[in-house]
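*Asks:* Mind looking at a prediction? Sequence and model below.
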Amino acid sequence: MSVAFSELIEAFEFISSDPVFGNSARVNRKTGTVHWHTDWDSELFEEPEDIDDDEKYIDLPTPRDLDLGRPLAMRFAAERLDDHYDEIAAIFSRKGAWRRFKDFLFRVGALDRWYAYESEAKEKALRAWCEENGIDVEG
């Protein structure tokens, strides 16, 4: 089985977009086909009847599964913005942290560096997940 990495990233972004909609994606272990699902509109994406067969399909991980949320932001702070680490830790101690974090990064001129760091971390983590689960990746 082989799946295009661009397709995995696209599905990963979809399931990461908003937990309110119950977005998910499953990968067919044999064919590499990615099947998308949203609770918002169950008829939006066509799914095979056996989509719940865990032997045949595997759930694409969420950012939380791959430690790509707050832990990643704190690693970025420690590695790239050490002088602001305590400020960033304080940002993540309250609700609305992601908006405030990105506002802060914009103010200190580090938003582009964050996006590059985050993108690299996503790719690395998702490729590692594929390798651990026997999913051959193209691209």
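*Replies:* On my side now, so go ahead.
*Asks:* use CA for all of it now, contacts and neighbours both
*Replies:* Will do.
*Asks:* list the contacts for the residue nearest the centre of the chain?
*Replies:* By C-alpha atoms, centre = their mean, the chain has its centre lying nearest to P63, at 3.7 Å. Residues near P63 by C-alpha atoms under 8 Å, 6 or more residues apart in numbering: S16, G69.
*Asks:* residue contacts, D136?
*Replies:* So D136 contacts M1, S2, V3, C130 (C-alpha under 8 Å, 6+ apart).
*Asks:* Can I have the buried ones of the residues you listed as a ChimeraX selection?
*Replies:* Typed into ChimeraX, the line below selects the buried ones among those, using 16 or more other C-alpha atoms under 10 Å:
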select :3,130
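*Asks:* Make TSV from the contacts of D136 and add distance to I15 and secondary structure to it.
*Replies:* Putting the contacts of D136 into TSV (distance: C-alpha to C-alpha, whole Å; DSSP: H, G, I helix; E, B strand; the rest coil) gives the following:
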residue	distance to I15	secondary structure
M1	22	coil
S2	21	strand
V3	17	strand
C130	16	helix
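*Asks:* wait, which of the contacts of D136 is closest to W98?
*Replies:* C130 (27.3 Å; C-alpha to C-alpha).
*Asks:* adding another structure so you can compare the two:
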Amino acid sequence: MATVNAFDLDNAMMLADDQGSEAWVSLETGHVHIRSDLVGEMEPLPENIGQEGHYIPVPGQHTLELGRAVVIDFVQRHMPSDEDEVRRIFRRAGAYARFSALVDKRSLRDRWHAFREQRTLDAMRAWCEQHGLNLAE
């Protein structure tokens, strides 16, 4: 069973949500390959990158429900009196900046980061297990 580096997978998941970006994990080695208009090719892609059984496309964070769903879960657990305000915040552009400001105002920055990091690790671990991969943290 191949092992995937958590940091590399997390970066690939962030890029995978952007148009013009794609990422794959080798099922044989666990190596993460990225092609992105934002950063270019970090290294040449293998010729067989599209062959089923050798590589698996990396899902974006939204595919793994690591966006707004994590925010709402955090708010319900740690900021329940702010839930209506946070839902209003997320109806407009720039929501994450305004949510971040509210988290700071409530002195919950460290708790938010720990919560988000744990949810991300849990989602990456589940995705890796689903595809027969190990996750190295």
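*Replies:* Right, received. Where do you want to start? Every value quoted in this text rests on a predicted model; they were computed, and no experiment measured them.
*Asks:* Now tabulate the contacts of D136 of structure 1 in TSV and tack on distance to D53 of structure 1.
*Replies:* Output for the contacts of D136 of structure 1, formatted as TSV (distance: C-alpha to C-alpha, whole Å):
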residue	distance to D53 of structure 1
M1	17
S2	19
V3	19
C130	19
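*Asks:* Now the two most distant members of the contacts of D136 of structure 1.
*Replies:* Going by C-alpha to C-alpha, the pair spanning the contacts of D136 of structure 1 furthest: M1 and C130, at 11.3 Å.
*Asks:* Look up how far E117 of structure 2 lies from S107 of structure 2.
*Replies:* 18 Å (C-alpha to C-alpha, to the nearest Å).
*Asks:* Equivalent analysis for G50 of structure 2, please.
*Replies:* 30 Å.
*Asks:* Equivalent analysis for R92 of structure 2, please.
*Replies:* 25 Å.
*Asks:* Comparing those two, which shows the higher neighbour count?
*Replies:* E117 (13 against 10; other C-alpha atoms under 10 Å).
*Asks:* So what does the more buried one match up with in structure 1?
*Replies:* Matched by TM-score structural alignment, E117 of structure 2 corresponds to S119 in structure 1.
*Asks:* State whether its match is indeed within a helix.
*Replies:* Yes - if the criterion is DSSP: H, G, I helix; E, B strand; the rest coil, then S119 of structure 1 is within a helix.
*Asks:* gap between it and S2 of structure 1?
*Replies:* 22 Å.
*Asks:* same thing with F92 of structure 1?
*Replies:* 38 Å.
*Asks:* What of F76 of structure 1?
*Replies:* As defined by C-alpha to C-alpha, F76 of structure 1 lies at a distance of 32 Å from S2 of structure 1.
*Asks:* same thing with K124 of structure 1?
*Replies:* 17 Å.
*Asks:* Superposed on structure 1, what's the mean shift for the helix or strand harbouring W112 of structure 2?
*Replies:* Secondary-structure assignment from DSSP states H and E places W112 of structure 2 in helix 109-130. The superposed helix 109-130 of structure 2 is, by mean C-alpha distance after the TM-score superposition for structure 1, a mean 0.6 Å from where its aligned residues fall in structure 1.
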